[in-house]
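Q: what shape does this take:
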Amino acid sequence: MKHIAIALLCLTAALVNSSQAQDAPQMDLPRVKLSAGMHLIDAQVAATIEQRSTGLMFRRDMPQSEGMLFVFEQAAVQCFWMKNTLMPLTAAFVANDGTIVNLADMKPRTTESHCSKEPVRYVLEMNQGWFGKKGIKAGFKLGGPPFETK
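A: Next up, the predicted model:
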């Protein structure tokens, strides 16, 4: 009986820690430098299921030259929503070679789905309007280590 009580206590503690982690932004992700023509981007990299699931949720702001690069194991149609995201973002759906397939402006706190028009391995989220101000559209090629052929 004592072992069951200890197990339940451990499970409860794990669930509390897990729920607290889900209510706070993730800030300690690895970073990669990307380029969009002459513009540099300091992107946090969300490469695990947990990192991708949390993404930019619960953040109130993000510096203009920063973004988040979501990296998937293989190319597929990727869809994003903004349920717990507090700031407007634009998602760039990016092919293996760094070419932007399509862009989607996303409103905060919505469950509207925004999807790539074809299979992609990468999604780069930036503050809404960043791509437009820089004249970056579908077909533009991003540079950086993730897009270099090996």
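Q: switch to C-alpha atoms for all contacts and neighbour counts from now on
A: OK.
Q: what helix or strand does residue 4 sit in?
A: helix 2-22 (DSSP states H and E).
Q: for that helix, which positions count as buried?
A: By 16 or more other Cα atoms under 10 Å, the buried positions in helix 2-22 come out as residue 22.
Q: now stretch 69-77
A: 69, 70, 71, 72.
Q: one more to put side by side:
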Amino acid sequence: MLVLAAGAAAQAADESMLEIVTKDGVHVFTIEMARTNEERQKGLMFRKELPEGRGMLFDFKPDQDVSMWMRNTYIPLDMLFINGDGTIRRIAENTEPLSERTIPSGGPVRGVLEVIGGTAKKLGIKAGDKVAHPLFSGQ
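A: Okay, here's the model as predicted:
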């Protein structure tokens, strides 16, 4: 029982807030961080749901070209590829669950934000919008 409580506390401790500034306003997300190779490889695999307003931010320090995939991921996701200065470089919308097709960043990025599929369209999030989070310079 103590192990479960400690694990839950550790997961909650690695959550933070992230804001995306669009022409229509500021959208706030509660995110989990994926910093280690193991965390980045697992990502959101095996999850059956991801509530609106939540997501996972992958840290690829230093900035680099990255490719993602949807292996063992059961829910469609929007992937927001984010430059080191917090500018969204590219968005892959409604990625296909369980696909092993690679989804490239389209250039060097510092992070990738995964949110439930359809979020970018629903909130009007576009390439060029800014992300505010301590991961990105100037934050």
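Q: can you give me the TM-score here?
A: Here the TM-score for the pair of chains, by TM-score structural alignment, normalised by the length of structure 2, is 0.84; 124 aligned residues with a Cα RMSD of 1.5 Å.
Q: quick revisit: so which pair among the buried residues of stretch 69-77 of structure 1 is furthest apart in space?
A: The most widely separated members of the buried residues of stretch 69-77 of structure 1, counting by Cα to Cα, are 69 and 72 (9.8 Å).
Q: now do the strands in structure 2.
A: 15-22, 25-34, 54-64, 67-68, 77-82, 88-92, 103-104, 109-116, 130-132 (DSSP state E).
Q: so where is the fourth one in structure 1?
A: Right, strand 67-68 of structure 2. Strand 67-68 of structure 2 corresponds to residues 79-80 in structure 1, going by TM-score structural alignment.
Q: mean shift of that stretch relative to structure 2?
A: Stretch 79-80 of structure 1, aligned to structure 2 and superposed, deviates on average by 0.4 Å (mean Cα distance after the TM-score superposition for structure 1).
Q: contacts for that stretch?
A: Stretch 79-80 of structure 1 is touched from outside by 113, 114, 115, 116, with contacts defined as Cα atoms under 8 Å, 6 or more residues apart in numbering.
Q: which residue, other than its chain neighbours, is closest to residue 60 of structure 1?
A: Counting by Cα to Cα, 6 or more residues apart in numbering, residue 86 is the residue found nearest to residue 60 of structure 1 once chain neighbours are left out, at 5.7 Å.
Q: circling back to that earlier point, rebuild the buried residues of stretch 69-77 of structure 1 as CSV, extending it with distance to residue 58 of structure 1.
A: Converted to CSV, the buried residues of stretch 69-77 of structure 1 look like this (distance: Cα to Cα, whole Å):
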residue, distance to residue 58 of structure 1
69, 17
70, 17
71, 20
72, 22
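Q: so what's in contact with residue 69 and residue 72 of structure 1 at the same time?
A: What both residue 69 of structure 1 and residue 72 touch, as defined by Cα under 8 Å, 6+ apart, is the set residue 122.
Q: hmm, back to that, between the strands of structure 2, which gets nearest to residue 44 of structure 2?
A: strand 54-64 (7.5 Å).
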